[in-house]
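Asker: sequence first, predicted model second:
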Amino acid sequence: MWRIPANVGAGKSDSATRLSRADFTIREEDGVCYLTPRSPGQGWARAARAGLSFRRARDADLPFLARVHAASRADAFAAAPWPDAKKAAFVNMQFNLQHLHQRKHHPQADWLVIMRDGCDAGRLYLERRGSWHRIIDIALLPEHRARGAGEALLRDLMDEAASCGKALWIHVEKINPAMRLFRRLGFTVEEDNGLYEQLQWRR
């Protein structure tokens, strides 16, 4: 069974809150241990200063999560020669398939709704495992982008992984404008999957 390192939360960080074993629940499945903070967003000080807070997603949030997904795919489908109704139907089908796939293959992930100043603003799906953390998905609605919130949250996620001595992974579509941010923050390409790149960051 994987154990939380003795120095969890002891790394240098801009976060005001240090995490300890008591801040996490530990679940084991098929010989793999997963960590989940008891309070979503605990220790993410930069995100808090940017006005972000977090809550765990519920089934009632599916329409909102679908809207976030649709907003994240708007640029990709802007030039498609389809009627708007057909685009919307396709993106909704894509969301449903993605949601089922993610829930099946990452059952122990933390599924969070990102809030800004009390309003639902985006989604963050994060999986914490023995030697790495994976950002399954991170997305904000257009009105909450380009205001520093995304970078603040990413830096908190980097700090959390580093404090446990872990790498942080994410798959990013090559045409995603956020790729510039990941590069600037020091993420490197670990694998090229054609349309996507698997990025990794480690302190």
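Answerer: Good, I have the coordinates.

Asker: hey, let's count contacts and neighbours off CA atoms from now on
Answerer: Noted.

Asker: contacting residues around His106?
Answerer: Glu127 (CA atoms under 8 Å, 6 or more residues apart in numbering).

Asker: what about 7 Å?
Answerer: Neighbour list for His106: empty [criterion: CA atoms under 7 Å, 6 or more residues apart in numbering].

Asker: distance check, it against Ala149.
Answerer: Separation of His106 from Ala149 (CA to CA, to the nearest Å): 25 Å.

Asker: cool, and Ala89?
Answerer: 30 Å.

Asker: same check, this time on Phe95
Answerer: Distance of Phe95 to Ala149, computed by CA to CA: 24 Å.

Asker: then Lys87?
Answerer: Relative to Ala149, and taking CA to CA, Lys87 is found at 29 Å.

Asker: okay, those two: which has more neighbours?
Answerer: Ala149 (20 against 17; other CA atoms under 10 Å).

Asker: take this one as well and set it beside the first:
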Amino acid sequence: MLHFMPAVADDELFLYELYAETRRNEFHALGWDAAQLNTFLRMQFDAQRRSYRAKYADLKKSIIYQNGERIGQISQAVSEDAIVLVDIIISHLYRNQGVGTKLLLQLQETARQQGLGVRLHVLETNPAQRLYDRLGFLVTGEHSPYVSMEWNESSYIDSPVN
């Protein structure tokens, strides 16, 4: 069973390590030693956090738990017509086990109950885009290197998983 708890100061190291886990391979080819890479990733992590806070005044960051263990994080905000999925990271140990699908279905159900859509941006090369497609998200724009996607009630009704 998945459940969520608001991220607190004690989660800081976990959040950084989760972020670094997803980005480390991307920069490995630069040939930096571990200290250089960690310094760079920390700067990127801090910059991302500042950017998200500046853009989303009501940003809600939660830790995802499964069976009492932290397995990821989800950040979201709410606009007048949509829940904005700002960021989601699942630890590599829990990927491809249906966790992302469960999370997105829960988010879609929450949005449906509130009469909202769900919006997100995803890197063009991110394999999660296939999951979003499968769950009824439609491409609404492309701003390389990102793709904008949106789900709403009509895509929920037409979704192949329902």
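Answerer: Nice, I can see it. Since the structure is predicted, the reported quantities are computational estimates derived from the model, not experimental observations.

Asker: now what about the TM-score between them?
Answerer: In this superposition the chains share a TM-score of 0.87, using TM-score structural alignment, normalised by the length of the second structure; 153 aligned residues with a CA RMSD of 1.4 Å.

Asker: so stretch 146-157 of the first structure matches what in the second structure?
Answerer: Counting by TM-score structural alignment, stretch 146-157 of the first structure falls onto residues 96-107 of the second structure.

Asker: please identify the buried residues of that stretch?
Answerer: Buried residues in stretch 96-107 of the second structure, counted by 16 or more other CA atoms under 10 Å: 99-101, 103-104, 107.

Asker: residue range for the biggest helix by length in the second structure in the first structure?
Answerer: Longest helix in the second structure by number of residues (criterion: DSSP state H): helix 34-55. Aligning helix 34-55 of the second structure against the first structure (TM-score structural alignment) gives residues 84-105.

Asker: what sits up against the matching stretch?
Answerer: 66, 69-70.

Asker: for these, pick the one with the most neighbours.
Answerer: Highest neighbour count within the contacts of stretch 84-105 of the first structure, by other CA under 10 Å: His69, with 23 neighbours.

Asker: just give me the match in the second structure for that one.
Answerer: Match for His69 of the first structure (TM-score structural alignment): Tyr19.

Asker: which SS state does its match fall under?
Answerer: helix (DSSP: H, G, I helix; E, B strand; the rest coil).

Asker: likewise for Ala57 of the second structure?
Answerer: Under three-state DSSP, Ala57 of the second structure falls in the coil class.

Asker: which stretches in the first structure count as strands?
Answerer: With strands called from DSSP state E, the first structure shows them at 24-29, 32-37, 52-56, 110-116, 119-128, 132-140, 167-173, 188-192, 196-201.

Asker: want to throw those strands into JSON lines with mean neighbour count and distance to Ala79 of the first structure?
Answerer: Shown next, in JSON lines, are those (neighbours: other CA atoms under 10 Å; distance: least, CA to CA, whole Å):
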{"stretch": "strand 24-29", "mean neighbour count": "13", "distance to Ala79 of the first structure": "44"}
{"stretch": "strand 32-37", "mean neighbour count": "18", "distance to Ala79 of the first structure": "40"}
{"stretch": "strand 52-56", "mean neighbour count": "20", "distance to Ala79 of the first structure": "33"}
{"stretch": "strand 110-116", "mean neighbour count": "22", "distance to Ala79 of the first structure": "29"}
{"stretch": "strand 119-128", "mean neighbour count": "21", "distance to Ala79 of the first structure": "24"}
{"stretch": "strand 132-140", "mean neighbour count": "20", "distance to Ala79 of the first structure": "21"}
{"stretch": "strand 167-173", "mean neighbour count": "20", "distance to Ala79 of the first structure": "17"}
{"stretch": "strand 188-192", "mean neighbour count": "14", "distance to Ala79 of the first structure": "25"}
{"stretch": "strand 196-201", "mean neighbour count": "19", "distance to Ala79 of the first structure": "20"}
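
Asker: so which of these is nearest Asp75 of the first structure?
Answerer: Across the strands of the first structure, Asp75 of the first structure has its closest neighbour in strand 167-173 (12.3 Å, CA to CA).

Asker: how much does that closest one stray from the second structure?
Answerer: With the two structures superposed, strand 167-173 of the first structure lies on average 0.7 Å from its match in the second structure, counting by mean CA distance after the TM-score superposition for the first structure.

Asker: for the residue most central in space within the second structure, give me its contacts.
Answerer: Against the mean C-alpha coordinate of the second structure, by CA atoms, centre = their mean, the closest residue is Ile88 at 1.6 Å. Neighbour list for Ile88 of the second structure: 73-75 [criterion: CA under 7 Å, 6+ apart].
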